[in-house]
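>>> the amino acid sequence is not available; the structure is as follows:
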């Protein structure tokens, strides 16, 4: 595993293929922004012979040319696939964004992969979000390895970074996180920093020297032996502790020499089971070099130690109607079951779906059944249709290399799936299946938009529907109370990407406008009033008079209408007209244009005319009476409150609770939610948490998570309500 250089790089210019699941490895790269994931993918592609020394594919484009938005933002914003071959194994490398706003792309990568490479920068350390993803992978038993990058930095130390990883990732068993190689430093430069020039293989006790631009294997020198001995003994003990041979540790401690082949086999099994996590070092190839530091060792680890798709637990499947089905197996001859893990649009090809095949074999130009869960709350329609797919291909930079088929365990891009969205299941048309969905983060940052022009307004609906199909982490809301189109996103960077995609891909220019919360009005006291609608202008006039009394009700009561008219002062046929007018005015509001709720309106008396009274006249009179009553008494503004649950590291509990109090929130409880984590529950006005998704991330250094749900409306403080009324009277936007 890295000590055995028996791999044969794949040839550039053709699609990497696999004819059986055992020759496949699906690996997702995880790490914070700037840790070097994309650079590492390019270095592995170079070592595997998939690109030339300049990182270019055969058409001259760069391997990293995925998205114009990524170039403008100078960071990855979407999941990308790079397939390479190594030692007869097809390796699907899934590069994920490191920024928290694009965690949906990370989750898609975790769904599509069978193992994870955690890329950590020796210059920056391990951030909180990377640690949380590690814990998620541990919870499902996903095999993991660690790659240390940026060792060229003056303050970088592989040894210190390994110790940090053992503390952060190892938990109660730091010996489950150990290096397979030690860095070999070259001569010190003028700054006193000695660059890493090679690696020392602890199992083989061999030197792998990269200083010449190519990997050269040689015997260690005497000065290296003491360095090797302690680390090697600890590594061997760590491997043996995970061995299935329970006698091996006793034999080793008894002085028996353990065969290196046995150690490598035990190591590979422990890595594949997810119980041992090797640490490696890697760096991109220097100018003119054929291989980057540690890339051969890493490819050997992936091909030899990471699990095949055969070893993965399959997602649960049912029929689209919810009936149970037998568990899937990773069998190319089994029933077809594939999942769309990413959807993108190409201006020339149209919609392209990245698909993971879990069972069966997917062929180009065949008709498949598309089943979707429908995420109606996020603007995704439920669907259950047959569709004919187009060509299958493997992405490579901006190229799409044609594939003859995609077997169980493999990933491929599918063209012409016009109805399928991210998360949908593809299955045989005569045997439709539906996979259990993976967990997607809840978008909690609202952005209200409006079309920039009439031409944009005509294209907005179609552009939004396509955007929602691509991005299941975005929720589209048509708010009936505020009449706003609201896009709920994961953060400000996510907002920027959404707006840019609307503009560049779909030709829709929109303007962001302040987001409004759904306010309500109610009476603060009892009031009585008369609604008088009397007009005479020749011919039939309009005559309606009604006397009402309005009184407040408990929250959640809605609008009650009571008829207490006696003696026929208001004819029976016009009483529903009065109620209709009252309810219509209540929906429009009586003070700030927000709906009136939680009042009882009692019709006490009135007058009618035998000729001039009508349904319309009494509707108008009822509305006038309600407005008159409102003018005579105190009107309370009600604002929505949300129950907010914040999951945060213990060290940030104090700042989080203080921040919630500063937002007029009421902390209602805290509880332990696992080692070092606390769940804080609070009720907070929604007007105060519009940007909480951004603010919490800053407050907790990226480690905090929260969810929210509406609980009730409560009276707004008088000073804030006064500002809302001023804004309503001036036609402006209520304060946030």
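Noted; the coordinates are in hand. Predicted model, so just to flag it, every value in this text is computed and none were measured.

>>> contacts, neighbours, all on C-alpha from now
Noted.

>>> what residues sit buried inside the one helix or strand residue 624 maps to?
Using DSSP states H and E, the element containing residue 624 is helix 615-631. Judged by neighbour count using 16 or more other C-alpha atoms under 10 Å, the buried positions of helix 615-631 are 615-630.

>>> please apply the same query to stretch 694-705.
694, 696-697, 700, 702-705.

>>> can you pull the buried residues of whichever strand or helix holds residue 229?
Assigned by DSSP H and E, residue 229 belongs to helix 225-241. In terms of neighbour count (16+ other C-alpha under 10 Å), helix 225-241 has its buried residues at 228, 231-232, 235-241.

>>> rewinding a little: and the buried residues of stretch 694-705, which two are the farthest apart?
694 and 703 (12.0 Å; C-alpha to C-alpha).

>>> surely residue 580 is within a strand?
No: counting by DSSP: H, G, I helix; E, B strand; the rest coil, residue 580 is located in no strand; its state is helix.

>>> strands along the stretch 151-300 of the chain, start to end?
With DSSP state E, counting those that start in this stretch as the criterion, the stretch 151-300 of the chain has strands at 177-179, 181-185, 196-201, 206-209, 216-218, 277-281.

>>> ignore the last one, the stretch 451-600 of the chain
Under DSSP E, counting those that start in this stretch, the stretch 451-600 of the chain gives strands at 475-479, 484-489, 510-513, 520-523, 527-535, 542-552, 559-563, 599-607.

>>> alongside the first one, take a look at this:
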């Protein structure tokens, strides 16, 4: 690894294939938006011979031609797979969006991968690096995923490799910064007119050789005498870092005793330490200069991936159960084993239909076979729970807008599957006679509401199907049909996520929608005891209507609902009409008595009334009950109740003060704080839901992108009078 012969494997014109798990490497690229992940993927594909020197595929497009939305927004919004071949290995490069709103796509990439490349831009501020990547780094560390760091944009003025590697060691090294060290140092060329000297090559610290990329083709040279002292210092630290991770406990003593450790031993120990996730090398990479076919550091990076990153055989598969929940033995990554695969991404193509990106964990997936699809039952997010058999369509390997056919997909590999009409992201594909269900991965909660309405009658007819297809593709989105406010609400991860959802509804599913203000579920209650009389008497010829009832109303504690008490004596209201009175009262309570919000937390006592032997009826007493409740409401103040949420905000310690101040400004009550790991605090508060509709966006600003939160409904509480009056005024104007 690193400094091997300049092996080269082209894959242009055909789909890279693998016939065994040991020939596969699944690598996810992680990094802040703008760090250069997609550009790096294109540079690696060009070096591997998958695209031409202009970065184009055969049809004239580029490998980043995935979604029209991405072109318009000039940023990645979804997980993309780019398979390439290098040195006899198939490398599945999983390019993830860097923007926080699309963390669901990142989680899917982590699920499908066996190792991660953290892409850090030398041109970005240190805060951006820390805020956007540290949480993901810790997430990978928790499951032992091997990681390496790639520094990009070294061709930008006023960038420096060494301080950035030291920053990464501090951020990602934890208690052992020597576990994060560079394998190469950049070699600068001649200074330009702006005084900046671009990186033109790399010096290998283990081999002490210079790899010159200045011509667009990698050339190996010896270092000059001026470079040797700089190499020696960094090389010594790297060797000590590698030896510290070696399984040979005698190696450090031998090295400190002056023994020269041979290169083969160092490379072997380095590869083992990287594969088990205990050592994290830092590399540098850049696209090829104009006319070049190999970008700076791309050969070294491909060699690291094939030599140092683990095969699927070395990574444990997620746990599996039967669809009924019975435990099953741990899966082995065996092409001859039982079929178990997982849908990690779902997308729609206007010509092909639904396409499922699948990671095969066991067995071999073949076209035209029938598989069992087991769903995870995310019904709270609008995802259908299902256990069905489906016929697999064609298998293909994506490359930009192309889909190159595959004969099969072995355990450890990834492929696109066509025509799975019922399968959604997160579903398991298994043998139809032995169905299995994989343990789901953690999906972030969508906490930004987007209320929508169909733009026209034609859109209304298509809306339901369009929304169903939209949430089938994106498990981080939740669809809600709110019974209280009668709104259709898409819960998203942020504004960019919401924008993409609307654009997909319009462009992909042909549904035009309008956004409307999101409403929270308000309630009404009595501000004191009252009494009311309902008189419904009509005798205008023919069969008349006659019903009179008298009620007492008193408020109850929060959460009591509506109680109905019958205290009629002497048959003033016949027994068969007492349920009618209650039905009328409850129906009126559901409609509200002041601002049109449901009435709750009262006790209604029916104490008297009158009936007519001929003209009284069920409908008449329902109407009388409703009239009595409205009259009682007119005699006392009616309080508006608003929902209050329990909010738990997780932030770095530096942002606890600003977060608590912000919550207080939202009429929140901070109920406590607690440590939630090194340098992080969990702030617990109770906040009115009307104040946190945009908190998913605002917290990102307050905490510089480092905070996260969750919320649960706690109860309804009385709204401040001034705010309640304003809400009533808004309702009157709207009606």
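Good, I have the coordinates. In this text the structure is predicted, and so the values were computed from the model without any measurement.

>>> ok, back up a step: among the buried residues of stretch 694-705 of the first structure, which ones are in strands?
Those of those mapping onto strands are residue 705, per DSSP state E.

>>> in helices only, show me the buried residues of stretch 694-705 of the first structure.
With DSSP state H as the criterion, helices contain 694, 696-697 from among these.

>>> from these, which is closest to residue 281 of the first structure?
Of all those, residue 697 has the smallest distance to residue 281 of the first structure: 29.9 Å, by C-alpha to C-alpha.

>>> please say which position in the second structure the closest one maps to.
When the second structure is aligned by TM-score structural alignment, residue 697 of the first structure is paired with residue 700.

>>> before we move on, what about residue 654 of the first structure?
Aligned partner of residue 654 of the first structure by TM-score structural alignment: residue 657.

>>> swap in residue 524 of the first structure?
Checking TM-score structural alignment: residue 524 of the first structure goes with residue 527.

>>> mind listing residues that contact whichever strand or helix holds the match of residue 654 of the first structure?
Per DSSP H and E, residue 657 of the second structure falls inside helix 656-665. Identification of contacts with helix 656-665 of the second structure by C-alpha atoms under 8 Å, 6 or more residues apart in numbering yields 669-670, 681, 683, 685, 687, 699, 702-703.

>>> alignment lookup: residue 340 of the second structure to the first structure.
Applying TM-score structural alignment, one finds that residue 340 of the second structure aligns to residue 337 in the first structure.

>>> contact partners of the longest strand seen in the second structure?
If you go by DSSP E, the second structure has its longest strand at strand 638-652. Residues from elsewhere that reach strand 638-652 of the second structure, judged by C-alpha under 8 Å, 6+ apart: 520-527, 594, 676, 679-690, 703, 706-719, 721, 724.

>>> so who does the most centrally placed residue in the first structure touch?
The centre of the first structure sits closest to residue 104, judged by C-alpha atoms, centre = their mean, with a distance of 2.1 Å. Listed by C-alpha under 8 Å, 6+ apart, the contact set of residue 104 of the first structure reads 440-441, 472-473.

>>> mean per-residue distance, the helix holding residue 229 of the first structure versus the second structure.
Taken over the aligned residues, the distance from helix 225-241 of the first structure to the second structure averages 0.4 Å (mean C-alpha distance after the TM-score superposition for the first structure).

>>> which part of the second structure matches that helix?
By TM-score structural alignment, helix 225-241 of the first structure lines up with residues 228-244 in the second structure.

>>> please enumerate residues in contact with the matching stretch?
Counting by C-alpha under 8 Å, 6+ apart, 178-179, 181-183, 203, 205-206, 208, 251-252, 266, 269-270, 273, 279 sit against stretch 228-244 of the second structure.
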